[in-house]
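Undergrad: Build the 3D model from these lines:
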Amino acid sequence: MDSITHTQEFETAISVRPHSSHTYNASLSSDWAIGDAPHGGYLAALLMRVSMTHFRHTHTNRHGGDAQPINLAITFLRRCSVGSAQIEVNDLKLGQKISVIQLTLRQHDGDKLVANVIMSNLGTEKGHTVVPTDNFKGPSKELSDGNTWQRVDIPHPQFRRAPAHVEVHQPTQKKCTVVETGMHWEQCALLRWQQADRIIHGRWTNEAAGFLLDVFPAPLAELEEQVNATKGESHPVWFPTLSLNIDFKAPIGEAGLDMLYSCINIQSIRNGRMDIRVKLHNERGQLLAIGNHCTLITSPTQAQGKL
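TA: Okay, the predicted model is just below:
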């Protein structure tokens, strides 16, 4: 179902093949990269696929046969490269309610990232629940009128090929607000792009949502403009992720969702390093996932493999 839902192109990009009971092979796609470096959200989606494939392949009956990540904590050690990769899985804990595994992604020149993943079954979770008050309000159903929401252009789309697969809209009257916790943006997003003479349109799945948690073009475009203004330049700026922690709160479901809504908060920018929190909602305002990023602001040459 996922291969139809989130497009065949995305399915191909995150596909993995078992090499043994605890190692999996993948091919990191240049279509889902920033420069020559695979996009951080794309890598998160790939790791989600490895995690679920591992339980289906090696721990078939664990968590009702439907183990899914409920927390994904990635540390990026070195810049990943487009091309072949191998992911090794270490079973840290295999439990009744939750399991913990560690993933190490390796390429020809060494370890590129490590990730700790907490697995459970989101569909069967039970327990005490308190739904927090949230002032998030999704957009009107009409995005095309241009009065309430407007489309955001992806700056330097040939450099930023991965986010160019997402059609992003932001409120026309509230592009950025300053709150006590920092700078705040809202966006709604569709998995839709033009390829040659056709429009490819998919629906958001859990794995595609992992990718979306690292797609927020409006804040990065503003930061890129600020950085270039200080240098008198107009080059793309690269924002490589040092660490990414994702908490999954609710499953999207096999049918997928046409639109997802993000609340993005940049809490601090200091000495070329910033922290970003992204909250992902469905159209009813239900919280689906939270992503926390530690990110650098740096030269695009590092994403082109020149440093």
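
Undergrad: drop to CA atoms for contacts and neighbour counts, all remaining ones
TA: OK.

Undergrad: mind listing the helices in the stretch 101-250 of the chain by residue range?
TA: Secondary structure of the stretch 101-250 of the chain, counting by DSSP state H, counting those that start in this stretch: helices at 206-212, 217-231.

Undergrad: Please state the offset of the longest one from the chain centre?
TA: This points to helix 217-231. 21 Å (CA atoms, centre = their mean, to the nearest Å).

Undergrad: list the buried ones in that helix?
TA: 217-221, 223-225, 227 (16 or more other CA atoms under 10 Å).

Undergrad: Adding distance to Arg62, write the residues you listed out as JSON lines.
TA: Output for the buried residues of helix 217-231, formatted as JSON lines (distance: CA to CA, whole Å):
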{"residue": "Pro217", "distance to Arg62": "38"}
{"residue": "Ala218", "distance to Arg62": "41"}
{"residue": "Pro219", "distance to Arg62": "41"}
{"residue": "Leu220", "distance to Arg62": "40"}
{"residue": "Ala221", "distance to Arg62": "44"}
{"residue": "Leu223", "distance to Arg62": "45"}
{"residue": "Glu224", "distance to Arg62": "46"}
{"residue": "Glu225", "distance to Arg62": "49"}
{"residue": "Val227", "distance to Arg62": "49"}
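
Undergrad: Alongside the first, I'd like the structure of this one:
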Amino acid sequence: MAPLGKATSVAYDGPSAVDSDTKVYRGDVDPEWTVGHVPNGGYVLALVLEAGIQHQSSTTHRDPIHVTAHFLQATSIAPFQVRVRTLKRGRGFTNILADLVQQDRTRITTHMIFGTLEPPRLVPPSRYARRVPLYVHPSAAVETRMARPWGFKHHAKWAGDPHLRAQNLPSDPARAAVSPTTVGGGSLVWGAWFALTGPSERVTPASIAFFADTFLNMPSLLPREERGGLVPAQTWFPTVTMTIAFHAPIPPPSARHAARTVGLYSTGTFWGEPQGRHGSYVEVWTAPSELGQGVEEEGWRENQVCLATATQMALALPMEVNAGRAKYDAPSKAKL
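TA: Okay, here's the model as predicted:
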């Protein structure tokens, strides 16, 4: 049981006995970074990403640039291996394959691109540069309750942006104006400042995978009458596929950038069958101060950068499926 920085630790175990070109990293899935009985998808992807970062640490391509992950089977609270293999090493990028294995089964398979991450080109004051899309400065943000069945609640806190949440109401002017002649429209939005509470915690490249999977999705944001009987607190939203594009290096902690707080913004548009399939788009931003601290200064948005964007496809299943998944794995937890 550990804060995120320690819970994402992996250790090099040497080359694979089957294929010397494959390097093996080991670790244990922490029992607190869960959704119900199953490890959070972004958290376990952070374990895979950390193995990839260690694998690339002695090369010229040390920074993750892009990650594509397929979640083949839910992971469990048990030991794991990450098996990493270099697919292609080029002048500007290195492509690697990394699989997370538990109980002799590949649970997650990934394709990762590494390179050298540089500061973004399109930044303020350009009118074409995107600014952090949260309305309230972290110092003035009001902490909101985490209603989800998250085992890591005491390691983190967040403050949802009320201005974004209000845009989802049926009475919002933009939504009320929707008619048969409307072009586009629809969608739901959400945003929050998210902080790791441990004083020694830091935003890291691996932790971005966790942040990108910690948000309120479209089925949860819909008005009750639009959900078709779905109850978010009784629903498990397992990730099936996830991609992350890294856009900027993480700035060191300073008066302009927080050490353990990020801004999150997400949108969702489509929801349907099979199995409540839905997609989400997420942005992970730097924060100008820690949540509940600091002072709002003029132009604070101009100094923030988008660290990464992510998309995912997920399902909406009863929480009973989540509990059943854990029972299925229970007899062989100690086996890799």
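
Undergrad: Closest one to Gly210 of the first structure out of the buried residues of helix 217-231 of the first structure, please.
TA: Nearest to Gly210 of the first structure among those is Pro217, at 15.8 Å by CA to CA.

Undergrad: wait, the closest one sits on Ile154?
TA: Yes. Checked against CA atoms under 8 Å, the pair Pro217 of the first structure and Ile154 is within contact range at 6.0 Å.

Undergrad: what touches both of these two?
TA: Pro163 (CA atoms under 8 Å, 6 or more residues apart in numbering).

Undergrad: which residues does the aligned partner of Thr286 of the second structure in the first structure contact?
TA: Per TM-score structural alignment, the equivalent position to Thr286 of the second structure in the first structure is Asn282. Counting by CA under 8 Å, 6+ apart, Asn282 of the first structure makes contact with 257, 259-261, 288.

Undergrad: sorry, back to before: for Asn116 of the first structure, which of the helices of the stretch 101-250 of the first structure is the nearest?
TA: Relative to Asn116 of the first structure, the nearest member of these by CA to CA is helix 206-212, separated by 15.0 Å.

Undergrad: May I see the buried residues of that closest one?
TA: Neighbour-count burial for helix 206-212 of the first structure [16+ other CA under 10 Å]: 206-212.

Undergrad: Can you give the contact residues for that helix?
TA: Outside helix 206-212 of the first structure, the residues that reach it (CA under 8 Å, 6+ apart) are 6, 40-46, 48-49, 246, 251-253.

Undergrad: List the superposition-based mean deviation of it with respect to the second structure.
TA: Comparing helix 206-212 of the first structure with its match in the second structure after superposition yields a mean distance of 1.8 Å (mean CA distance after the TM-score superposition for the first structure).

Undergrad: Report the distance from that helix to the chain centre.
TA: 5 Å.

Undergrad: ok, longest helix in the first structure?
TA: helix 40-57 (DSSP state H).

Undergrad: any idea which helix or strand comes after that helix?
TA: Using DSSP states H and E, the helix or strand that directly follows helix 40-57 of the first structure along the chain is strand 68-76.

Undergrad: Past that following strand, which element shows up next along the chain?
TA: Using DSSP H and E, the helix or strand that directly follows strand 68-76 of the first structure along the chain is strand 83-94.

Undergrad: For that next one, which helices and strands make contact with it?
TA: strand 23-28, strand 99-107 (3 or more CA pairs under 8 Å, 6 or more residues apart in numbering; DSSP states H and E).

Undergrad: can we see that at 10 Å?
TA: strand 16-18, strand 23-28, helix 40-57, strand 99-107, strand 110-120 (3 or more CA pairs under 10 Å, 6 or more residues apart in numbering; DSSP states H and E).
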